[in-house]
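1. what follows is a predicted structure for the sequence shown.
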Amino acid sequence: MDEDVLDSVQAVIDDHDFLSWLGVEVTEFEEGRAVLSMPHDQKLTNIVEGSRGTIHGGVTASLVDTASGFALRTTFADPTAPALTTTDLDVTYLRPARSDLTVEAEVVRAGESMGFTDVTVFGETPGGERKAVVKGSASYRLFRESQ
């Protein structure tokens, strides 16, 4: 997708109170794929002793959901104004998320009425190694007739 489309999709996030509050940015947006990033922020971490500094699981689940929706947007004629909604979300936590995050979502299938994605959220280990912190998948109801 061209730079204008990327800017338009980022504007959708910037206009969304929750996603803009999280600091989500679209870094790649191409047919069947979306890559988003989110900076580590202390306000998003767990309050449980021993887990302080780790990003709350609800935040990473939101990233799986959001990246899925944006990957599926690439299958619509106008990716800035699709009609779609989550029908199922599966999140598996692999390790604590303690750094800035990158989430990569790929469309597995996008039909006329349903779409399916596979998602990985990556973070950085204390040693600086890039590792998967969350694996996820989602299904969405796609309302193509509204376009």
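-> On my side now, so go ahead. Residues are numbered from 1 along each chain as shown.
2. CA atoms for contacts and neighbours, from now on please.
-> Will do.
3. output the longest strand belonging to the protein.
-> strand 130-142 (DSSP state E).
4. which outside residues touch that one?
-> With C-alpha atoms under 8 Å, 6 or more residues apart in numbering as the test, strand 130-142 has contacts from 60, 64-65, 68-69, 83-97, 111-125.
5. check it against this one:
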Amino acid sequence: MSPITLEGVRQIFENSPFVAFLGFRFVHFEEGKVILELPIDNRLINVNKTVHGGAYAAMLDNILSMTIRSVVKDPVTTINLNIHYLDSISEGKMIATAKILKQGYKTLIGEGEITDGNGKLLAKGTGTFKVTRK
């Protein structure tokens, strides 16, 4: 059994310099259900005047790892991340959710999605994560 609590997992992500740099906000954080929000500002806009695909990728990677870690309570590392970019956005906010599709002892597979503030699907992705147990 891991000594890290759900609140401890949340604090790890809230104190992450990368999470702070991008501007992610936690809307909801419970075991197996995390909702992440990203207000769009000029730092995220690409040459096409829409949010850069790297911001989508970072958001999916983070929501998947946060959701998985909220369950296993141990560090996880991304092994694979696949993204389908479905629509662009240039203002407002992006909202991400995820769920675990398959949980093994050492690896987990999750599925995440990003919507806009009105629920329009912007991106969908799957990821495989390795659990680092101590």
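-> Alright, I've got the coordinates. What you see is a predicted model; the values in this text were computed from it and never measured.
6. before we move on, back to that, okay, and which of the contacts of strand 130-142 of the first structure map to helices?
-> Counting by DSSP state H, the contacts of strand 130-142 of the first structure place 60, 64, 65, 68, 69 in helices.
7. corresponding residue for the second one in the second structure?
-> In the second structure, the residue paired with residue 64 of the first structure is residue 60, using TM-score structural alignment.
8. now that match. Nearest residue, chain neighbours left out?
-> residue 112 (6.1 Å; C-alpha to C-alpha, 6 or more residues apart in numbering).
9. now which residue in the first structure aligns to that neighbour?
-> Counting by TM-score structural alignment, the partner of residue 112 of the second structure is residue 119.
10. for the residue nearest to residue 60 of the second structure, give me its contacts.
-> 60, 63, 64, 96, 97, 98, 99, 124, 125, 126.
11. could you dump those to TSV with neighbour count?
-> Shown next, in TSV, are the contacts of residue 112 of the second structure (neighbours: other C-alpha atoms under 10 Å):
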residue	neighbour count
60	28
63	27
64	31
96	26
97	23
98	27
99	18
124	21
125	20
126	21
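12. looking at these, which one is closest to residue 7 of the second structure?
-> Of all those, the one with the least separation from residue 7 of the second structure (C-alpha to C-alpha) is residue 63, at 16.1 Å.
13. returning to what we had before: tell me if I'm right that the match of residue 64 of the first structure and residue 113 touch.
-> Yes - taking contacts as C-alpha atoms under 8 Å, residue 60 of the second structure lies within contact range of residue 113: 6.9 Å.
14. kind regards, and thank you for your time.
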